[in-house]
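Visitor: fold the following for me, if possible:
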Amino acid sequence: MSAPCQGPTMAQDQPCRSRTRSQRTGDAAERLVADRLEAAGWTILGRNLRLSREELDLVAVDPGPPGALVLIEVRSRGTREFGLPEETFDHRKRRHLWTAAMRLLEVGQLPGGMAVPRLPIRVDLVVVEPPARPGSQPRIRHHRDALAI
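Guide: Predicted coordinates:
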């Protein structure tokens, strides 16, 4: 049986209920990506932010020149059996991310009242694949400016 949802990765307005294996895989991938980005000097401003009907997996500040407010979509697969995680990043998901980005700029603040930083904005796609063999690390690919892909 699935463990109940808990922790900071849940969307703020999402009711607590059992998580599917696919959702738990996605939650773990989002935590892994956030940890890796923070270790690289990024600042995570929010996780699983709901903006109207859209959701942003991560909102972060990329410190590298020129610096940017980055909306991050995390995609993962438990296995390669059904293809690469990038293959799930279709036109519909891109449109949802564009809508979420525009909504975030329109609102001007993150949940909790923090103002949206005045930085260039971009959308990145980060994919997480399971380890190639037991004991190895998951593979992570970071596609910057994913709406331009």
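Visitor: every contact and neighbour count from this point should use C-alpha atoms.
Guide: Noted.
Visitor: stretch 77-85 spans what distance, first to last residue?
Guide: Counting by Cα to Cα, to the nearest Å, you get 6 Å between the two ends of stretch 77-85.
Visitor: list the buried residues for that stretch?
Guide: Of the residues in stretch 77-85, those buried by neighbour count under the rule 16 or more other Cα atoms under 10 Å are 77-78, 84-85.
Visitor: cool, stretch 96-109 as well?
Guide: For stretch 96-109, the neighbour count (16+ other Cα under 10 Å) marks 97-101, 104-105 as buried.
Visitor: can you tell me the closest non-neighbouring residue to the residue nearest the centre of the chain?
Guide: Most central residue of the chain, judged by C-alpha distance to the mean C-alpha position with Cα atoms, centre = their mean, is residue 57 at 3.0 Å. Closest residue in space to residue 57, ignoring its immediate chain neighbours: residue 48 at 4.4 Å, by Cα to Cα, 6 or more residues apart in numbering.
Visitor: what residues does stretch 79-98 touch?
Guide: Stretch 79-98 is touched from outside by 54-56, 75-77, 123, 127-130, 147, with contacts defined as Cα atoms under 8 Å, 6 or more residues apart in numbering.
Visitor: Proceed likewise with the subsequent sequence, for comparison:
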Amino acid sequence: MQRFGKKGEDLAVAFLERTGYRVLHRNFRHKKSEIDIICSKDGLLIFVEVKSRSSKAFGQPETFVSKSQEQSILKAAEAFILVEDWHGDIRFDIIAIYKNGKMEEMEHFEDAFY
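Guide: Predicted coordinates:
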């Protein structure tokens, strides 16, 4: 993982923990699929994709989750659900991070897909 992406994930984890989420797993892998962060809050199991960008010039980070990436995340989530024997509700979120020098912005999109 690139350092910039890892830093974005670290910022996202800190944000989630600060806002009452319990981080259960980072960089969960299943075959060729990966989920950046798996957490829980209010009885939900939440799968989080983190998108970090240094500029908004090429669009918003949340728009960089393609349909094929959504499918990949879904497959990994299904594997995690089976392993953990989870029977509750789930949600898929995106955390978009813009970091350019000292400027830093973060947006949390709940129920971003599926």
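Visitor: re earlier: got the contacts of stretch 79-98 of the first structure as TSV, with distance to residue 42 of the first structure columns?
Guide: What follows is the contacts of stretch 79-98 of the first structure, written out as TSV (distance: Cα to Cα, whole Å):
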residue	distance to residue 42 of the first structure
54	23
55	20
56	17
75	19
76	21
77	24
123	15
127	17
128	18
129	22
130	24
147	20
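Visitor: of the residues you listed, which pair is most distant in space?
Guide: The span of the contacts of stretch 79-98 of the first structure, defined through Cα to Cα, is set by 54 and 130 at 26.5 Å.
Visitor: how about the helices in the first structure?
Guide: Using DSSP state H, the helices assigned to the first structure run over residues 21-39, 91-107.
Visitor: list the buried residues for the longest one?
Guide: Judged by neighbour count using 16+ other Cα under 10 Å, the buried positions of helix 21-39 of the first structure are 24-27, 29-34, 37.
Visitor: can I get these in a markdown table with distance to residue 90 of the first structure?
Guide: Putting the buried residues of helix 21-39 of the first structure into a markdown table (distance: Cα to Cα, whole Å) gives the following:
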| residue | distance to residue 90 of the first structure |
| --- | --- |
| 24 | 22 |
| 25 | 20 |
| 26 | 17 |
| 27 | 20 |
| 29 | 19 |
| 30 | 19 |
| 31 | 23 |
| 32 | 23 |
| 33 | 21 |
| 34 | 23 |
| 37 | 24 |
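Visitor: which of the residues you listed sits closest to residue 61 of the first structure?
Guide: For residue 61 of the first structure, the nearest member of these is residue 37. The distance, counting by Cα to Cα, is 9.6 Å.
Visitor: what lines up with the closest one in the second structure?
Guide: Residue 37 of the first structure maps onto residue 16 in the second structure when the alignment is built from TM-score structural alignment.
Visitor: show me the contacts for that match.
Guide: Taking Cα under 8 Å, 6+ apart as the criterion, residue 16 of the second structure is in contact with 22-23.
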